[in-house]
Each structure stands twice: as structure tokens, then as C-alpha cells.
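In: pasting the structure only:
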């Protein structure tokens, strides 16, 4: 049961960081390397409490689907998504946001998962899976940071408002 904890300092207000982290469109942008796309549930815009999204992506050469549900949401400080269905035995992902100043936010991810296949899953964690998942999260966080700190967030979040 690896637990991945990452912190990212973003030079942007907490509300912007929170909303970008819930953006289906930004998530898709940050996972281009796996051709990830939302195929069911909330497929565009901002995901909210008790809403689900089903992602389809290619990992390790295999096309996979994973459905997540937003189980907790305390705007703009935290939300949790949990796997409902997918290749893992369990995923619990907490997103925390702390305003360090009016224009600076600390974003903290806690990604707690259990691989399938018992001992083989634990071996995969040690050999490659934990590193792979960490890289995916770091890439996602870097995209959130770049979008939040540039003017790109305006078009993205304006589109979100139109969709709601």
C-alpha cells in the first residue's frame, strides 16, 4: 500500500488552484502521454461532490478504464476522489490547498492506493508502479502550476462556467 505525498507551490490564488484541480479538461491536458480522456460521468467542466468520471487511458500498452467519485469536498481547501471501478484494488486521492498569501497556494496530494494481485502487485509497486504513479502526479501538478501561473487559466475556467 504505497502512499505518495507531493507538495507543489503555485503562485496563484487558492480558488483558482482548487478549480483547476477539479477540471476534467485540465486533467485531460495533463495526461496526454497516456491518451487519457473522460468517457462517462462528468466528461468536461468541473467535477463536484458526489459526481463521477470514467477515464479511459493506455498504461503499459493496455487500454484501461477507471471510474472515480468525488466523496468529499470542502471548497476551496480540499477534496477527495476515490476509485469506484478499475484495475487497482483501491485508490484514495486527497487534494489539499492552503493559501500561503493572496497569490500563493500550497497544493498537497496524498495518493494512497493498493495494487491488485496481492504479492505480485506489491512487487510491481517496488519495481516500477510507485515510480510510474509518482511521475503521472508530478506531471499533472506541473500542468496545474503552469496553467494557474499563466493566463491560460482564464480561458479554461471561463469554458468551465459556460458548461455548467
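Out: In hand now; what should we look at? It should be emphasised that the depicted structure is a prediction, and the values quoted were computed from it without experimental measurement. Residues are numbered from 1 along each chain as shown.
In: CA atoms for contacts and neighbours, from now on please.
Out: OK.
In: Spatially, what comes nearest to residue 147 if we skip its sequence neighbours?
Out: Leaving aside its chain neighbours, residue 147 sits nearest to residue 153 (5.3 Å; criterion: C-alpha to C-alpha, 6 or more residues apart in numbering).
In: For the one you found, give me its contacts.
Out: Applying C-alpha atoms under 8 Å, 6 or more residues apart in numbering to residue 153 gives the contacts 16, 20, 147.
In: And for residue 65?
Out: By C-alpha under 8 Å, 6+ apart, the neighbours of residue 65 are 54-57, 86-87.
In: And for residue 105?
Out: Residue 105 neighbours (C-alpha under 8 Å, 6+ apart): 9-14, 17, 97-99.
In: Skipping its backbone neighbours, what lies nearest it in space?
Out: Leaving aside its sequence neighbours, residue 105 sits nearest to residue 99 (C-alpha to C-alpha, 6+ apart; 4.5 Å).
In: doesn't the one you found fall inside a helix?
Out: No: counting by DSSP: H, G, I helix; E, B strand; the rest coil, residue 99 falls outside a helix, being strand.
In: A further structure is provided below for comparison with the first:
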């Protein structure tokens, strides 16, 4: 059974800016520097596009982790999806959605983006894995998604500065 994690962040920047930052593997690695995150892309490019694969290396729970994901949907500036092709989960699907915040029309022309990270995970090991996914992995991944979202928010709102 899959566990769904969702983190919503409002950002005072255009959707195209936020979209591009989320696909930048250097921004991703910087946002999770505490886990020693490194990213290696299949294309060598630092900004991912449709069909690209990226392998992440990091330490989580004191253990080395490696996961490879592929960009399976790329609709700039509204949506992209990455899916695990190799790694620790039975399945991982991460949707990145970018749209106008609900109050954008009444904000006096302020440009903004509501960024939604929706991640669906399934752990290996049957019923035991499902319990671990729900009680341990989901809260941990929610924290990581919030940390990453705050990093992207800061980068986007800092007028192009890289964090």
C-alpha cells in the first residue's frame, strides 16, 4: 500500500523560475547538504529535462543511500514528475506541481507560485515495509521535502541569487 506525502509552499516568484530551480540538481544537492547529497545526471546537464535520469547519493539514517530517478513528465512551467527506476523503495513517484496561489487574482498583480510536492512511496518487505513507510519513512521524507521547499523558496525569492 502506497503512502502519499504532500507539501505545499507559496513562493513570491514566477512559476517558470520555481520550476527551473526544482529541476536544477545543484540546487537540489545544496538543499539537502546535511545528508551529503550528491547528484549525477545521465546527460551531464545540471538542469533535468524529459527522459533524463539522475542518481542521488546521500546518507540517511546513518546509512549510505543511492537512488536513480527518471523525469517521466515535463510540462514547463506547470508540472514535472520523477519516478524511481533503481533504489531503496518498491516504488516512488514524485509529482511537482506549480500553479497560482488561490489569492493571486486579488493580490494586486503580485507574481506568485503555489508549489506542491506530492510523493507516493511503497516500501519493500510487505506488511512490515508498509508499517515502516507510514511510521518512519513518510515523516522523514516530509521533513526533507519541507527543507527542500524552503531552500527553493529562498532561492526564488532572492532575485536569482543561488543559495
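Out: Arrived safely, thanks for sending. This structure is a prediction, so every number in the text was calculated from the model and none was measured.
In: on that earlier part again, ranking the contacts of residue 153 of the first structure by neighbours, who comes first?
Out: residue 20 (24 neighbours; other C-alpha atoms under 10 Å).
In: Hmm, residue 144 and that one touching each other?
Out: Yes: between residue 20 of the first structure and residue 144 there is a contact at 6.5 Å, judged by C-alpha atoms under 8 Å.
In: can you list residues touching both of those two?
Out: residue 26.
In: Let me see the contact set for residue 118 of the first structure.
Out: Applying C-alpha under 8 Å, 6+ apart, no residues contact residue 118 of the first structure.
In: follow-up on the earlier one: wait, the residue nearest to residue 105 of the first structure sits on residue 13?
Out: Yes: contact criterion C-alpha under 8 Å: residue 99 of the first structure and residue 13 qualify, at 7.1 Å.
In: Looking at the second structure, name the residue matched to residue 112 of the first structure.
Out: Using TM-score structural alignment, the partner of residue 112 of the first structure in the second structure is residue 120.
In: which residues sit in contact with its match?
Out: Counting by C-alpha under 8 Å, 6+ apart, residue 120 of the second structure touches 2-5, 91-94.
In: what ranges do the strands span in the first structure?
Out: Here the first structure has its strands, by DSSP state E, at 3-10, 37-41, 52-59, 62-74, 78-85, 90-101, 104-114.
In: Would you reformat these as CSV and include distance to residue 24 of the first structure?
Out: Formatted as CSV, the strands of the first structure follow (distance: least, C-alpha to C-alpha, whole Å):
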stretch, distance to residue 24 of the first structure
strand 3-10, 19
strand 37-41, 7
strand 52-59, 9
strand 62-74, 12
strand 78-85, 13
strand 90-101, 15
strand 104-114, 17
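In: In the second structure, what sits opposite residue 137 of the first structure in the alignment?
Out: Using TM-score structural alignment as the criterion, residue 137 of the first structure maps onto residue 145 of the second structure.
In: leaving aside the residues next to it on the chain, what's closest to that match?
Out: Leaving aside its sequence neighbours, residue 145 of the second structure sits nearest to residue 7 (C-alpha to C-alpha, 6+ apart; 6.8 Å).
In: and that neighbour, how many neighbours does it have?
Out: Neighbours of residue 7 of the second structure under the rule other C-alpha under 10 Å: 15.
In: Would you mind measuring from it to residue 117 of the second structure?
Out: Remark: distance between residue 7 of the second structure and residue 117 of the second structure (C-alpha to C-alpha, to the nearest Å) = 5 Å.
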